[in-house]
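S.K.: Need a 3D model of the sequence below.
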Amino acid sequence: MNKKLLLICALISIAAAVGYYFSKGPERISVTQYKVAQGEVKASIANTRVGTVKACRRAYLAPAIGGNVAQLYVKEGDKVKSQQLLLKVWNDDLTAQLILHKAQIKANQATAKQFCEIAAGTERDSQRLSRLKKYDRIISEEQLDRAATKARADRAQCQAAQVAIEIARAKLEIVNTDIERTLVRAPFDGTVAEINAELGEYVTPSPPGIPTLPPIDLLDISCLYVSAPIDEVDAPQVKVGMSACVSLDAFAKKRCSGTVSRIAPYVLEKEKQARTVEVEVKLSDAKDLQELLPGYSADIEVLLASKEKALRVPTEAVLENNQVLLITADGVLEQRQFKPGLANWNFIEVLSGLKEGDALVLSVGREGVEPGAYVRVEE
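M.R.: Model prediction:
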């Protein structure tokens, strides 16, 4: 009797446990959700490797001829004007030649004046003899011919002296040009970024194929742009004039006053299987240019198209082949495919396959989140 009672109690306990399990229902996975809604979607293209902030004008300046630095007229950080003198190489020998040629010009001018005065006198003598010959037969043809010949010779000597002045002036100009080659002037308004020369140090232009540090590095930081590589597959979609945003590691805020100003006319091959086209973006808003410095790393995002009110889903909720996990009314996950439209890193436009208000799983990477799973939505 006791055995039968114990068996009945055991069966009752098992039945109670089974009933409790089924009344509780299957175990549910905690997930976060997103309800399909309308919003702005922008289709954009970003660079594949990091870009760089560059100055619109940058000049690596060196004297046209080598020599020892005699004067440095600026220091790093100085703002300079166009044609301002920045550096001078020793040119005392050329300065001495300049003085010599100026003195030579004065001497030639005096000589020319002397010869031209003589020529004018002999010409007057020749003319007087020619007039007297008409009334006085004592003057012979030979005398008249000698006077005319001497007048022409003196005039030629006068002309030669004047040409000598021009030659001396040309030589003076050559020396002036040589002196100018020893000077370094600013080709535009800018800021001295770096000086790689000291007084007395020998500087020279870079020989072909042998890069050397320039004595002066000049930047025009009033105009900046970002140069970044775009993958060759995406490059055909980019056009000059398209709007673009610039992101910098040094600043949190994105700067979106950019415009595509240039697209390189060739494909750059720096690494195998990685071919890119260099794209330049210029910022137009003065606020966006504040605190920017040439050399900052930067990324660009070129806007191809946009819709203000598009049915959209977060990019992080989308699986392969444009599929999402739909949360049914019973809390069961159902796999659903949709037709995409515009897309970027944040959102993808839904053309068909989903409707506004559909609940999607946002945390698709959690363990156990798969079609058919029971889920519980986190608050």
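
S.K.: rest of the way, CA atoms for contacts and neighbours
M.R.: Will do.

S.K.: got the buried residues for the helix or strand hosting K4?
M.R.: Element membership for K4, per DSSP states H and E: helix 2-24. Going by neighbour count (16 or more other Cα atoms under 10 Å), nothing in helix 2-24 comes out as buried.

S.K.: cool, stretch 294-305 as well?
M.R.: 294, 297-304.

S.K.: what's the longest helix along the chain packed up against?
M.R.: Ordering each helix of the chain by length in residues (DSSP state H) puts helix 92-133 first. On a contact count with 3 or more Cα pairs under 8 Å, 6 or more residues apart in numbering; DSSP states H and E, helix 92-133 meets helix 141-180.

S.K.: same for the longest strand that the chain contains, what does it pack against?
M.R.: Ranked by residue count under DSSP state E, the longest strand found in the chain is strand 297-314. Under the contact criterion of 3+ Cα pairs under 8 Å, 6+ apart, strand 297-314 touches strand 37-46, strand 51-61, strand 216-231, strand 243-248, strand 347-352.

S.K.: thinking again about what came up before, the longest helix of the chain to helix 141-180, inter-axis angle?
M.R.: For helix 92-133 against helix 141-180, the angle by axes from the mean of the first three to the mean of the last three Cα atoms, to 10 degrees is 160 degrees.

S.K.: how far away is the residue most central in space within the chain from V281?
M.R.: Centroid-nearest residue in the chain: K54, 4.2 Å away (criterion: Cα atoms, centre = their mean). Separation of K54 from V281 (Cα to Cα, to the nearest Å): 10 Å.

S.K.: do N321 as well
M.R.: For N321, the distance to V281 - Cα to Cα - is 33 Å.

S.K.: One more sequence to fold, the one below, so I can look at both together:
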Amino acid sequence: MSDLKGELASLRIDRDRAGPRLRRWPLFLFVPMILALGALYALRARQAFSAPEVDTVRASVVRSNEAAAGTPILTASGYVVARRKAVVSAKIQGRLSDLRVEEGSRVRQGEVIARLESGDYEAQVQRARAALQRAEADLAESNRQLDLARRLTGEKIMSLDQLQTAESRARVGEAAVSQARADLAFAVASLANTVIRAPFTGTVVKKMAEVGESVAPIPPGVNISTSSGAIVALADLDTLEVEADVSESNVAKLSADQPAEVTVEAFPDRRYKAVLRQVIPTADRTKATVQVKVTILDKDAQLKPEMSAKVTFVEAARPAAAAEPASPVVVVPKEAVATRDGKPVVFEVLGNKVRSRAVVPAGERQGQVVLREGLAGSEMLVARPPDSLKDGDAVRVKG
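M.R.: So this is what the prediction gives:
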């Protein structure tokens, strides 16, 4: 009986010893799960902190039928120049004996600017006058002999051949007088060329010679910096305008008499009213630009030739009858538009990632880009996106 109890006791389950073993196996499953979640969180945190930090701007919707009058269309850089200008030189070579102007001198058309040494030319004039007097005396003697020959021939005293000889001498004398008069006129003109006069009313912008220096005629088309032998550079400051280079892709935006505003680097706060005068009918293929000339309407004494200038072309005022009901358009700040593969795009912020969206610009308005397609308006966009930013990249928004 005792053996039977012992065997039954050996078959009894010891719950105090098996319980701890059964409770350990969930712990072995839970610990790897915690470690995996921790690793995933660390990876996500690392990616979040390594993402670039960006500023953001928002697209907006405005209502307008067209750009309003005065709205900037495009901006071009150039220089202030005088439409009427000249590099003044002498018509003959000589040494400068008198110079009556300085930089900034105001001269009138025909006013004497300078003189060359003229002693040789004055002597040539006197010599030409003496030659004319001799030719006139020879002609008078030839005419006297001709009259005598005609009378004697009529009395049958002189032969007809002798009369013809007298007539020939008279004609030679007339030719000699004509040549002497031409020589005198040439000498007088050469003497007059020693006096240099202003070709038009203007201001001396550069003096290029001093008294005692030799000057000479210069070929047409030279500029102020390379005009060796010239005397002064003259400009009519009442004809100041701006010559600017416009990109070939923007020339179509301009029309005749397009209004504009001009600023110069010397005093950027001063704005001048201007109007497009001419679009040069040829392009510069090395720069892919077209030169335009803009007339300044309210110029003042502060403007100087060769100043660096910036021209902003603006929309012209439209008649009230031409107004149409306004339609909404989407605008975004210029700093939000980037270029990828030669096409304009913006980067929309969605959570902690960006989405690249292609857009179609339709011009600019007061520092913002008008979009024809691509956005609905109100999207949050990356401002000044880095060149390395691409679709799907993670970002951190500042602030």
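
S.K.: Can you calculate the TM-score here?
M.R.: The TM-score (TM-score structural alignment, normalised by the length of the first structure) is 0.67; 318 aligned residues with a Cα RMSD of 4.2 Å.

S.K.: Aligned to A343 of the first structure, what sits in the second structure?
M.R.: Aligned by TM-score structural alignment, A343 of the first structure pairs with G363 of the second structure.

S.K.: Three-state assignment for its match, please.
M.R.: strand (DSSP: H, G, I helix; E, B strand; the rest coil).

S.K.: dump the residue contacts of the alignment partner in the first structure of L148 of the second structure.
M.R.: Correspondence of L148 of the second structure to the first structure, assessed by TM-score structural alignment: G121. Applying Cα atoms under 8 Å, 6 or more residues apart in numbering, we find G121 of the first structure in contact with A151.

S.K.: again with the one 5 residues further on
M.R.: With Cα under 8 Å, 6+ apart as the criterion, the residues that contact S126 of the first structure are 144, 147-148, 151.

S.K.: could you redo the last one with a cut-off of 10 Å?
M.R.: Residues counted as contacts of S126 of the first structure (Cα atoms under 10 Å, 6 or more residues apart in numbering) are 143-152.

S.K.: Kindly report the same for D220 of the first structure.
M.R.: When contacts are counted by Cα under 10 Å, 6+ apart, D220 of the first structure touches 54-59, 79-80, 188-193, 294.

S.K.: Just tell me what it corresponds to in the second structure.
M.R.: In the second structure, D220 of the first structure lands on D236 (TM-score structural alignment).

S.K.: count of residues packed around the residue mapped onto A252 of the first structure from the second structure?
M.R.: Under the alignment (TM-score structural alignment), A252 of the first structure pairs with D269 in the second structure. D269 of the second structure has 9 neighbouring residues, counting by other Cα atoms under 10 Å.

S.K.: if I look at D269 of the second structure, how far off is S308 of the second structure?
M.R.: Going from D269 of the second structure to S308 of the second structure by Cα to Cα gives 14 Å.

S.K.: just to revisit the earlier point, identify the contacts common to K54 and V281 of the first structure.
M.R.: 224-227.

S.K.: Name only those of these that count as buried.
M.R.: Of those, these count as buried by 16+ other Cα under 10 Å: 224-227.

S.K.: Quick check: closest non-adjacent residue to the match of A343 of the first structure.
M.R.: V370 (5.4 Å; Cα to Cα, 6 or more residues apart in numbering).

S.K.: OK, contacts around that neighbour?
M.R.: Counted by Cα under 10 Å, 6+ apart, V370 of the second structure has contacts 60-62, 67, 329-334, 359-364.

S.K.: Buried residues, stretch 183-203 of the first structure. List them.
M.R.: 183-195, 197, 203.

S.K.: Greatest separation within these: which pair is it?
M.R.: D189 and V203 (23.5 Å; Cα to Cα).

S.K.: hang on, the residue nearest to the centre of the first structure packs against V226?
M.R.: Yes - between K54 of the first structure and V226 a contact is recorded at 6.0 Å, counting by Cα atoms under 10 Å.

S.K.: Show me the longest strand that occurs in the second structure.
M.R.: strand 272-284.

S.K.: Could you tell me the angle between it and strand 259-264?
M.R.: 90 degrees.

S.K.: Can you report how many residues lie near the aligned partner of S178 of the second structure in the first structure?
M.R.: Aligned against the first structure by TM-score structural alignment, S178 of the second structure finds its counterpart in E166. Neighbours of E166 of the first structure under the rule other Cα under 10 Å: 15.

S.K.: Which helix or strand contains the match of A252 of the first structure?
M.R.: Using DSSP H and E, D269 of the second structure falls within no helix or strand.

S.K.: Contacts only, for it.
M.R.: T263.

S.K.: same check, this time on the one 4 residues further on
M.R.: Taking Cα under 10 Å, 6+ apart as the definition of contact, the neighbours of K273 of the second structure are 259-263, 294-299, 311.

S.K.: same question, Y34 of the first structure
M.R.: Counted by Cα under 10 Å, 6+ apart, Y34 of the first structure has contacts 313-314, 317, 326-327, 357-363.

S.K.: Excluding chain neighbours, what is closest to it?
M.R.: Of all residues not flanking Y34 of the first structure in the chain, L360 sits nearest, at 5.2 Å (Cα to Cα, 6+ apart).
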